[in-house]
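In: This is a predicted model, with the sequence first.
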Amino acid sequence: MWLSFALASAVLLAVRRIYEKELTARFSNFSLSFLLMTFSVPAALVLFLFFPIPDDIFQLPWRFWWPLIFIWIVLYPVQNYLLYRSLREGELSQVTPVSALLPVFNIIPSFFLLQELPSVLGAAGIVATVVATYLLLTDVRQGERQKYNLPVLFMIGSVVCTAIGSTLDKVAIEASTPVFYTFVNMLGASVIFLVLTFAYRQQHELARAREVIGTLLILGVVMALAFVAFATAFALGPTSYTLAIRSGGLLIAALWGLVLLKESLSAQKILALVLFVAGTFALAVS
């Protein structure tokens, strides 16, 4: 059961990244974060009709709230800032596969909080993923002065935040239900990003939402469904392997960039993508 939800979340996440890449050309980091979270909240609320919610939503334990508070105030602002800088400044085929690092960064918090460790095959997958990431990180265009690819570096930072947040997600989901957690998570995040939008004087960009209202409506539904599918898989399956399958879907976004956006293709990038596929497969079946 968890595998089906993990696969669904993988495909939906790839679709989300493709749309987000397009929207980063129109909006700044926090205004885009606010819009996406806000358009996702109604879709998450509708899912209450199809998925269970806690019997008493006013008596949820502290174990539900403290992960959310940390995610809202600390992780989300850093994570989304780095994510949208990466998508805006980098190629889809170069930055989206880096999310395959998610199970790697998740090992330490998962061990301490959930007592989960990878198998030997999983460890081999981790090595392949790390090597692939290094290849993309050092795949700098000729003539550029920096030693490392900055968009890839930004994505690595975003993935670190996501890994920490994913473990906290599981703690809070276990104290509630996947769909209720999704709704509260997105609702609180929209408030935080609204504050940041005004704090960084990006509020004038919100008027542009009318120009892409169709895209935002579609993306809101996609995000809500992806989050619920992921949260359900997370609640039912092993943390690192659920993350591996979810991250593997981003290879779809990478192929979109290569085939439809005609992004650059070097020998180093090809090798990295092959290693990402091998590493993700090893983690998923281990």
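Out: Alright, I've got the coordinates. Residues are numbered from 1 along each chain as shown.
In: okay, CA-based contacts and neighbour counts for the rest of this
Out: Noted.
In: Mind giving me the packing neighbours of the helix or strand harbouring residue 168?
Out: Under DSSP states H and E, the secondary-structure element containing residue 168 is helix 150-174. Under the contact definition 3 or more CA pairs under 8 Å, 6 or more residues apart in numbering; DSSP states H and E, helix 150-174 sits against helix 62-70, helix 76-89, helix 92-95, helix 102-114, helix 120-137, helix 213-236.
In: which of the residues in the longest one are buried?
Out: In other words, helix 213-236. Residues of helix 213-236 classed as buried by neighbour count (16 or more other CA atoms under 10 Å): 216-217, 219-236.
In: ok, second structure coming up, stack it against the first:
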Amino acid sequence: MTTFALAIVLFSALLHAGWNAMLKAVDDRAGVLGAVSLAHALVGVVLIALSPLPALASWPSIIISTLVHYAYYLLLFRAYRHGDLSQVYPISRGLAPAIVAFSAWMLIDETLAPLAVAGLVAITAGICLLALQRGAAAAPRSTLGFAVLLGLCIGAYSTADGIGIRLAGTATGYMGWLFLCEAPVPLMIALHRRRNRGQFAPRTLVYGLLGGMAAVTAYGLVLYVKTIAPLGAVSAVRESSVIIAALIGVFVFGERPWPGRILASIVVALGVVALTWAG
């Protein structure tokens, strides 16, 4: 992975950890998720207007990714309702790199150099170590179940999008239709809120739209890098966002203990360096 690609993915990781931390901090998570999806759809409309139609071969990936994203949002809402940020986030994101690397090898015969494989293993190990710092083995089964299912969803849509965007012939066109397909999410949340006579606070909409812009920028950057770098490597570096989330957990939410998090951060950092050296 080149330095340019690495910088883009690390910036994406920062944005993603930030909006997930905001989602954990707010009370109206359903409202914020609805606004996040709305931001995706609005950006999608703009990208569609400025881009050609994606190639027919990429549409199965768009459909698969869209359906998996629906499940992802539902699981994300449930997971943060029952678990801590520094537990759910590393477990779910930590599963994704290995899933993506294995899927890319099986589906498109994409392999990594030995040093890159070592880097991926180090990143995954560091993420798992970070998850265990929160007592994952003793956590409620519901929290672990939601986190594991989230990881499977992340691996599934990451693989689908990595393959689809390469077949699309237009990165922005692929992103546009993928983002627009999230439009049913805010509509369903709004209808449910209306049936239950609930209201959206203006602050919820503002937070959601800001989080949505961070989310759409983060994933858009990752999709672009997947056109110029191996899927497994991109996914592994992308999940270094768990370190950022852990630091937010320590300094913003006051989560403890911190020594294990520092060790996990060093392991992940070494893995990122190995992936960069592997080229």
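Out: Received, thanks. Note that the coordinates shown come from a computational prediction; the quantities given were computed from them, not determined experimentally.
In: picking that back up, which one of the helices and strands packed on helix 150-174 of structure 1 lies closest to residue 271 of structure 1?
Out: helix 120-137 (7.4 Å; CA to CA).
In: with structure 2 superposed, average distance for that closest one?
Out: Helix 120-137 of structure 1, aligned to structure 2 and superposed, deviates on average by 3.8 Å (mean CA distance after the TM-score superposition for structure 1).
In: Give me the residues contacting that helix.
Out: Contact with helix 120-137 of structure 1 is made by 94, 98, 100-101, 103-104, 148-150, 152-153, 268-269, 271-273, 275-276, 278-284, 286, as judged by CA atoms under 8 Å, 6 or more residues apart in numbering.
In: winner for burial among the helices and strands packed on helix 150-174 of structure 1?
Out: For these, average neighbour numbers computed from mean count of other CA atoms under 10 Å are highest in helix 92-95, which has a mean of 27.
In: could you say what helices and strands it packs with?
Out: In terms of contacts (3+ CA pairs under 8 Å, 6+ apart), helix 92-95 of structure 1 is packed against helix 150-174, helix 250-259.
In: against structure 2, where does it fall?
Out: Following TM-score structural alignment, the partner segment of helix 92-95 of structure 1 in structure 2 covers residues 85-88.
In: Give me the distance from that stretch to the chain's centre.
Out: Computed by CA atoms, centre = their mean, to the nearest Å, the chain-centroid distance of stretch 85-88 of structure 2 equals 14 Å.
In: coming back round to it: is it possible to mark the buried ones in the contacts of helix 120-137 of structure 1?
Out: Burial by neighbour count, judged by 16+ other CA under 10 Å, picks out 94, 98, 100-101, 103-104, 148-150, 152-153, 269, 272-273, 275-276, 278-284 from the contacts of helix 120-137 of structure 1.
In: quick one on the thing from earlier: export the helices and strands packed on helix 150-174 of structure 1 to CSV and append columns for distance to residue 31 of structure 1.
Out: As requested, those are arranged in CSV below (distance: least, CA to CA, whole Å):
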stretch, distance to residue 31 of structure 1
helix 62-70, 20
helix 76-89, 10
helix 92-95, 21
helix 102-114, 25
helix 120-137, 28
helix 213-236, 13
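In: and of those, who's closest to residue 170 of structure 1?
Out: Between residue 170 of structure 1 and these, the tightest spacing by CA to CA is seen for helix 213-236, at 6.4 Å.
In: mean deviation of the next helix or strand along the chain from that closest one from structure 2?
Out: Once helix 213-236 of structure 1 ends, the next helix or strand along the chain (criterion: DSSP H and E) is helix 239-248. On superposition with structure 2, the mean distance recorded for helix 239-248 of structure 1 (mean CA distance after the TM-score superposition for structure 1) is 1.5 Å.
In: From the contact counts, what lies against helix 239-248 of structure 1?
Out: Counting contacts by 3+ CA pairs under 8 Å, 6+ apart, helix 239-248 of structure 1 is packed against helix 2-23, helix 102-114, helix 213-236, helix 267-285.
In: circling back: who's in contact with the match of helix 92-95 of structure 1?
Out: Contacts for stretch 85-88 of structure 2 (CA under 8 Å, 6+ apart): 20-21, 24, 79-80, 131-132, 134, 136, 143-144, 146-147, 242, 245-246, 249, 255.
In: Over to stretch 9-22 of structure 1?
Out: 84, 87-88, 92, 96, 215, 219, 222-223, 225-227, 229-230, 245-253, 256.
In: One more pass at 6 Å, please.
Out: When contacts are defined by CA atoms under 6 Å, 6 or more residues apart in numbering, stretch 9-22 of structure 1 is touched by residues 87, 226, 229, 230, 246, 249, 250, 253.
In: Out of these, the closest to residue 196 of structure 1 would be?
Out: residue 87 (19.6 Å).
In: still on that earlier bit, columns distance to residue 10 of structure 1 on top of the helices and strands packed on helix 92-95 of structure 1, output as CSV?
Out: Supplementary listing: the helices and strands packed on helix 92-95 of structure 1 in CSV, determined by distance: least, CA to CA, whole Å:
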stretch, distance to residue 10 of structure 1
helix 150-174, 15
helix 250-259, 7
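In: Just name the most buried of the ones you listed.
Out: For those, average neighbour numbers computed from mean count of other CA under 10 Å are highest in helix 150-174, which has a mean of 23.
In: Beyond that helix, next helix or strand please.
Out: Where DSSP H and E defines the elements, the next helix or strand beyond helix 150-174 of structure 1 is helix 178-199.
In: SS state for residue 147 of structure 1?
Out: For residue 147 of structure 1, the assignment made with DSSP: H, G, I helix; E, B strand; the rest coil gives coil.
In: How many residues are close by it?
Out: Using other CA atoms under 10 Å, the number of residues around residue 147 of structure 1 comes to 11.
In: and residue 53 of structure 1, how far is that from residue 201 of structure 1?
Out: 37 Å (CA to CA, to the nearest Å).
In: If you could redo that for residue 93 of structure 1, that was the one I meant.
Out: 31 Å.
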